[in-house]
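**Q** this one's sequence-less:
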């Protein structure tokens, strides 16, 4: 059984937090879901992003997700892997130096980091993509390349692994993304 940290915030993408949180527990892993400035028992709001034929995804209110651990007490050394869902949360979480330090600690310890969709914004802000081939939501491609990464333009239901980084463009990739994370674990 692995101990996995799931890092999220308000308006995280609904499927991208709910599915890995439940699926990783289903296969026997412990998953601690945290958010800066919130504690176990607090909730975060999610957003549902969908692909409905528009030029970009649509967004609708999602569910309230209950956190089960305290961000203020977590350390990378306590965990075997890090999961970073997308949505709008990464956009503002990347402004938090403690979040960036935590991601850097996972990278320095060469532990698996699985980021999906806009989760790549946290990887780029933490400066852990230099020389790495990673996927993300296509709108994040310029950020990946500006941070020295090689953007992987793959199908929405595919994932890519480069070393300890497992990345995917969006929630349709959950089967491939989670399978590649489980392989690293």
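**A** Cool, the structure landed. If you're wondering where the values come from, they're calculated on a predicted model, not measured in any experiment. Numbering: from 1, shown residues only.
**Q** from here on, contacts and neighbour counts on C-alpha atoms
**A** OK.
**Q** for residue 70, what are its contacts?
**A** Counting by C-alpha atoms under 8 Å, 6 or more residues apart in numbering, residue 70 touches 34, 35, 38, 39, 40.
**Q** What is the burial count for the first one?
**A** By the other C-alpha atoms under 10 Å criterion, the neighbourhood of residue 34 contains 26 residues.
**Q** so how far is residue 54 from the spatially most central residue of the chain?
**A** The centre of the chain sits closest to residue 84, judged by C-alpha atoms, centre = their mean, with a distance of 1.5 Å. Here residue 84 is placed at a distance of 26 Å from residue 54 (C-alpha to C-alpha, to the nearest Å).
**Q** Below is an additional structure, to be compared with the one above:
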């Protein structure tokens, strides 16, 4: 069954953490509206590529532009079946918008599926929705998870309808677990024979 999903993004969202799930979720038949406060459908956010090259933390390089598919001010959270929050630097400032906080709280109040990756728990903590929950994050965000009353785990974690991952290297397991929570049934047909042309 196809679902209507909402994705909260912002400038300097991590490149792979927004583009890969946005495309993967659509590939299996879900509709995904990517929104950012103070921006309209057709506007773009810039992304950042976080890379792990041996330093004590990630480096940040310019990514791509990512086009928004809906307007934040026009959405109604009640019309969506699930929420996706990529990481990067976007959650750091998205948590300052009251409308974003209200939106996040709606999904938890209604026990709808939520997928959060990397720095996204910064936003979940600001929304006051992680107390008593098991979750993961980028390791440097662990302190915020624990100060918000969450139990931090080192790996993809499913707690009810909340699916969290550490970084984009968790994509396969993180997206698979989210699809499972959504109840997504993927049918694989027989491969098409190669053409003789």
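**A** Thanks, I have it. As the structure is a computational prediction, the values presented were derived from the model and not from experiment.
**Q** TM-score of the superposition?
**A** Overlay of the two chains. TM-score (TM-score structural alignment, normalised by the length of structure 1): 0.97; 181 aligned residues with a C-alpha RMSD of 0.6 Å.
**Q** what do we get in structure 2 for residue 182 of structure 1?
**A** Using TM-score structural alignment to pair residues, one finds that residue 182 of structure 1 aligns to residue 179 in structure 2.
**Q** Can you tell me what residue 34 of structure 2 aligns to in structure 1?
**A** Under the alignment (TM-score structural alignment), residue 34 of structure 2 maps onto residue 33.
**Q** quick one, what contacts its match?
**A** 5, 6, 7, 8, 21, 67, 68, 69 are the contacts of residue 33 of structure 1 under C-alpha under 8 Å, 6+ apart.
**Q** Kindly reformat those as a markdown table containing secondary structure.
**A** A markdown table is the format used below for these (DSSP: H, G, I helix; E, B strand; the rest coil):
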| residue | secondary structure |
| --- | --- |
| 5 | strand |
| 6 | strand |
| 7 | strand |
| 8 | coil |
| 21 | helix |
| 67 | coil |
| 68 | coil |
| 69 | coil |
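**Q** residues near residue 110 of structure 1, how many?
**A** 14.
**Q** Next up, identify which helix or strand residue 172 of structure 2 is on.
**A** helix 171-182 (DSSP states H and E).
**Q** Could I get the buried residue list for that helix?
**A** 171, 173, 174, 175, 177, 178, 179, 181, 182 (16 or more other C-alpha atoms under 10 Å).
**Q** packing partners for it?
**A** In terms of contacts (3 or more C-alpha pairs under 8 Å, 6 or more residues apart in numbering; DSSP states H and E), helix 171-182 of structure 2 is packed against strand 114-117, strand 162-165.
**Q** what's the mean gap between the first one and the aligned bit of structure 1?
**A** The reference is to strand 114-117 of structure 2. Average distance, strand 114-117 of structure 2 versus aligned residues of structure 1 after superposition (mean C-alpha distance after the TM-score superposition for structure 1): 0.4 Å.
**Q** how far out from the middle of the chain is the very next helix or strand once past that strand?
**A** Moving toward the C-terminus from strand 114-117 of structure 2, the next helix or strand (DSSP H and E) is helix 121-126. Put simply, helix 121-126 of structure 2 sits 12 Å off its chain's centre (C-alpha atoms, centre = their mean, to the nearest Å).
**Q** hang on, the earlier thing: among the contacts of residue 70 of structure 1, which two are most distant?
**A** Comparing every pair within those by C-alpha to C-alpha identifies 35 and 40 as the most remote, at 9.1 Å.
**Q** Alright, I will stop here.
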